[in-house]
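Enquirer: Sequence and predicted model, in that order:
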Amino acid sequence: MKCPFCGSDNTRVIDSRPADDNTSIRRRRVCDDCNKRFTTYEKVETIPLIVIKKDNTREQYDRNKVVGGIIRACHKRPVSIDQINKLADEVEAAIFTGEGKEVESTMIGQLVMDKLSELDPVAYVRFASVYREFKDVDTFMNELAKMLKDEKK
């Protein structure tokens, strides 16, 4: 493992433990050349998951796209990056435990919306407005009315 500070290959592991999500290993490392410490994570490499998009094109699953969409929805909201990563982990766990090697983008979007509705209602509406391609204010208001109705239950 190369040191991110000096680029040296002379690094060693000083501590290993399961990460918070129990799906990866957190390793604390030290560079023997510059004596700086850094953390790495190991995850099991899985079979690539293919996402079927709305226009029926296919592309490899990219966690960064999911996280990016969540970050945009949570912009200027009281949601930490740890909460965003936890949400992305939960979505990934749900889609990777499925039997197929392909998943529809609509399923991923719905999972994100379900998790966001529990985390932050404003972020949920922001995400839904892009994901569901709201065409006008009426569609937006209908979604808000549904959300308010669900909160009262």
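Expert: The structure has been received and is ready for your questions.
Enquirer: drop to CA atoms for contacts and neighbour counts, all remaining ones
Expert: Will do.
Enquirer: Which element, helix or strand, includes the residue positioned nearest the centre of the chain?
Expert: Nearest to the geometric centre of the chain sits Ala88, at 2.4 Å (Cα atoms, centre = their mean). Secondary structure from DSSP states H and E places Ala88 in helix 81-96.
Enquirer: Check the gap between the closest residue to the residue nearest to the centre of the chain other than its chain neighbours and Asp114 for me.
Expert: With sequence-adjacent residues excluded and distances taken as Cα to Cα, 6 or more residues apart in numbering, Ala88 is closest to Val67, at 6.3 Å. Taking Cα to Cα, to the nearest Å as the measure, Val67 falls 15 Å from Asp114.
Enquirer: and here's the other structure:
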Amino acid sequence: MRCPFCAHENSQVKDSRPTEDGSAIRRRRQCEDCGARFTTFERIQLRELTVLKSEDKREPFDRAKLERSIAIACRKRPVPTERIERLASSIQRQIETSGESEMPSARIGQMVMEGLKALDPVAYIRFASVYKDFREAKDFEDFAGTISEAGKE
């Protein structure tokens, strides 16, 4: 593993343990050259996944990008980082177990929306504003109205 501080090629694993949800292995490493310590995470990848974007563009699935978009929606909200990671793991697992090697980005966005809806209503609206491409305040009002109506049922 390359050191993020000095770019030396070798590091020693000092400690390994599973993450809380068991979806990854957390490793504490120390660079053999500069002695700096850093943490890495190893995750299981069942198969190569490709995301189908608009206009038939394809790009490899990027879990970090998924986590980042969820975290942005949850910024300054009382949502622990572990819950964001758990949601990303759940979505990744759904994609991997779907049996498809290519997944439309719209379907991934829908999975994120469903997860955020259960996690935090404000984060859900924030993500929806980008995902559904809200253009004006009325779009927010209409969407928020559907949420409050669904809560009354």
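Expert: That came through, no problem. Computed from a predicted structure; not experimentally measured.
Enquirer: After superposing, what score do the chains get?
Expert: Scored against TM-score structural alignment, normalised by the length of the first structure, the superposed chains reach a TM-score of 0.80; 153 aligned residues with a Cα RMSD of 2.5 Å.
Enquirer: The residue nearest to Ala88 of the first structure touches Lys86, doesn't it?
Expert: No: proximity of Val67 of the first structure to Lys86 does not meet the contact threshold set by Cα atoms under 8 Å, at 10.0 Å.
Enquirer: who has more neighbours, these two?
Expert: Legend: neighbour count by other Cα atoms under 10 Å for Val67 of the first structure and Lys86, higher for Val67 (18 against 14).
Enquirer: Can you name the residues that contact that one?
Expert: Applying Cα atoms under 8 Å, 6 or more residues apart in numbering, we find Val67 of the first structure in contact with Ile84, Asn85, Ala88.
Enquirer: burial measure for the second one, as a count.
Expert: Read that as Asn85 of the first structure. Asn85 of the first structure has 16 nearby residues by other Cα under 10 Å.
Enquirer: how close does it sit to Val112 of the first structure?
Expert: Going from Asn85 of the first structure to Val112 of the first structure by Cα to Cα gives 12 Å.
Enquirer: for the second structure, what spans make up the strands?
Expert: Counting by DSSP state E, one finds strands in the second structure at the ranges 11-18, 24-31, 37-43, 50-52, 58-60, 102-104.
Enquirer: Would you mind giving these as JSON lines with mean neighbour count added?
Expert: Converted to JSON lines, these look like this (neighbours: other Cα atoms under 10 Å):
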{"stretch": "strand 11-18", "mean neighbour count": "14"}
{"stretch": "strand 24-31", "mean neighbour count": "18"}
{"stretch": "strand 37-43", "mean neighbour count": "14"}
{"stretch": "strand 50-52", "mean neighbour count": "19"}
{"stretch": "strand 58-60", "mean neighbour count": "13"}
{"stretch": "strand 102-104", "mean neighbour count": "17"}
